[in-house]
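Asker: this is the structure alone, sequence omitted:
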């Protein structure tokens, strides 16, 4: 059984695909990937995650994570290799440098699993139910292909050949086939259209004279553009961007995770500590640029998590250098769940004194968080994890106040 209302999906798809000549001369329908993501969300009543920088594009009402893809194939009885992950930041750090293909494949698979698992924990996604929703386009028609979205079984990883060019391993885990391209820093997965679940073929008629049809009133365009009915829309893209800051989970001075403060405050010396004591650093660079983004120090606000739950939080410590929740453990549970594979792994850190390190953040591909202002009057903010390097990018895109810049 497909995950969407197929009748509604088919009608909308046909209407939009019929206008492909606006963009392409190909015999295959042209459909923008963002449209396919929106179409899936609309016809499945799923949550839209496609604008979040994470492993899934949507989440169904039953908790399944969904990877939405669209691609062209020569036929509906073939295989197609498509991008499923990118590792540019890791490659830039030299994580893959000089590795033989078997070690390279294993490391890429391990990184991929860590990031997918982290996102699944953060957004409470059920990996057992997760799947890829693929809209496959071929000559004059489309087909929905759905198959499981699973972690890579690293214990059964095997190279397809020892003769592959260095940096370009093709490998399998016994269930799926993958290719990694070091030159593109990209992991590709092979989708087999003869396995799992397919819809019937959706036949699409491309309108050859689409420009003329539109000018003469097709789809009600003539009425829409008449001076009496036309209201210039708001810039939807800019309206959708909430005021926000990005905060690092590491020290901006050392570029490392502080061993006894920040997310490792539970590891601090002095008084007896409890596991769960931690805070998100609120560095001076952000405080100077956005002095009024948060309420004043020690005044509470609501912080909403990606799963919809919320907590009371505040700016605290000397000079307002920390964001903490009340109770402190709520925020920490979320942070530690993002990094560690299980609560048991997190709690074992206290017993062994094994503090979080930059390597832990790099493994899951998250080294910062984004806090957005949702409702200023009610003091509601929203928290989400951000990919490695996001804080530096954010900082470089913002200017110091006039009296502090050179």
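Answerer: Now that the structure is in, tell me what you want to look at. Predicted model only: the values in this text are computed from it and were never measured.
Asker: CA only for contacts and neighbour counts going forward, please
Answerer: Noted.
Asker: which element is the nearest residue to residue 64 once chain neighbours are set aside on?
Answerer: Spatially, and ignoring its direct neighbours in sequence, residue 64 is nearest to residue 130 (4.4 Å; C-alpha to C-alpha, 6 or more residues apart in numbering). Per DSSP states H and E: residue 130 is located in strand 126-138.
Asker: in that strand, what's buried?
Answerer: 126-127, 130-138 (16 or more other C-alpha atoms under 10 Å).
Asker: use this one as the comparison:
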């Protein structure tokens, strides 16, 4: 497909011009390379701003943006000889799943984990296709833009598995890969020797003294404190909720009769989709005004664009639930995790996808959004806020 070329010409030109302008300032970030330098986060923001894409702005999913119902992985790297290996996934937290196995067994597990994460991106964001938008840079100042398919690994066609010191190379019927054993990182070869995937190209002349240029531009503007809010709020725009429980003896685990397995609780017969996301007392104490009062309804926007009715409920305000209650479980357990009904959710299942928490973003007083977070995100959030 040619997603970029299908965009209005004015948006295409704006995008290319913005990339060119930021590349002219390459000397701000790197003075050693003759090729233009681009910060990956900057290219994602430019892609969003120029083309009107949804910027996911996160590191725990296979895609960085969504445009025209297509999930897009945005990558920037040196062009080299046009067939370089580039990182596409990390599996540091999954090493116990494949450690000490044969190279064939190891590659099969890595391939399945990769495919599960791609399927997660499709399900979570309800996109019809996945592609890479690659920006390659050459020493002569040329920047090329390519669109390539983001393929699932065909596990039935894996071949040519070779152990090479600290990596294992392999291929399927479409692509070549390499798995770095030390870094637990999967690399894919991008075949950009010819123009098969080329969608645009620009030539950049970098500023010899970008600091002088930047100072000259900024000197035209006067900072005014009136543009900033005079009030300082301690209330965060979002919080992170773990999807797991924790104990010193068991580590991270999902309780069998509460939380995401509430359907399995003792007592009355429950719907197999009945769940809640635990909200600890520490969260309420630290951020007392983040959620509405108990049983006050609010909107909860899902990553796929759907919206649920939700509320904080149960004794101690310990539960984030939907109304009807089965709606949240139908989305999380069935649509996203593809868990069969009446099968217990385990932490291992979340680990396979590289997630174990959700981010709840506050848009307005009774309007919130939810999305999944990379495994370990809650640990960082808890440390930041001393939870």
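Answerer: Received it, and whenever you're ready, just let me know what you need. Worth saying up front: this structure is predicted, and the values here are computed from it rather than measured.
Asker: mind listing what the counterpart of residue 29 of structure 2 in structure 1 touches?
Answerer: Residue correspondence to structure 1 (TM-score structural alignment): residue 29 of structure 2 is matched to residue 23. Residues near residue 23 of structure 1 by C-alpha atoms under 8 Å, 6 or more residues apart in numbering: residue 30.
Asker: how far away is residue 23 of structure 1 from residue 72 of structure 1?
Answerer: Remark: distance between residue 23 of structure 1 and residue 72 of structure 1 (C-alpha to C-alpha, to the nearest Å) = 15 Å.
Asker: what about residue 100 of structure 2, neighbour count?
Answerer: Neighbour count of residue 100 of structure 2, defined by other C-alpha atoms under 10 Å: 10.
Asker: does the residue nearest to the spatial centre of structure 1 belong to a helix, a strand or coil?
Answerer: Note on structure 1: the residue nearest the mean C-alpha position is residue 54, at 1.3 Å, using C-alpha atoms, centre = their mean. Per DSSP: H, G, I helix; E, B strand; the rest coil, the local secondary structure of residue 54 of structure 1 is coil.
Asker: can you tell me what it aligns to in structure 2?
Answerer: By TM-score structural alignment, residue 54 of structure 1 lines up with residue 61.
Asker: could you do residue 311 of structure 1 as well?
Answerer: In structure 2, residue 311 of structure 1 lands on residue 308 (TM-score structural alignment).
Asker: which ones are touching the closest residue to its match other than its chain neighbours?
Answerer: Distances taken as C-alpha to C-alpha, 6+ apart place residue 300 nearest to residue 308 of structure 2, at 5.1 Å, with adjacent residues excluded. Residues counted as contacts of residue 300 of structure 2 (C-alpha under 8 Å, 6+ apart) are 307-310, 367-370.
Asker: can you flag the buried ones in the residues you listed?
Answerer: Applying 16+ other C-alpha under 10 Å to the contacts of residue 300 of structure 2 flags 308-310, 367-370 as buried.
Asker: and the residue nearest to residue 64 of structure 1, how far from residue 45 of structure 1?
Answerer: Separation of residue 130 of structure 1 from residue 45 of structure 1 (C-alpha to C-alpha): 15 Å.
Asker: tally of neighbours for residue 61 of structure 1?
Answerer: 11.
Asker: thinking again about what came up before, pretty sure the residue nearest to residue 64 of structure 1 sits against residue 148.
Answerer: Yes. Using C-alpha atoms under 8 Å, residue 130 of structure 1 makes contact with residue 148 at a distance of 6.1 Å.
Asker: all strands of the stretch 51-200 of structure 2, in order?
Answerer: 54-55, 65-67, 70-78, 85-90, 129-137, 142-149, 159-164, 167-171, 176-180, 185-189, 198-203 (DSSP state E, counting those that start in this stretch).
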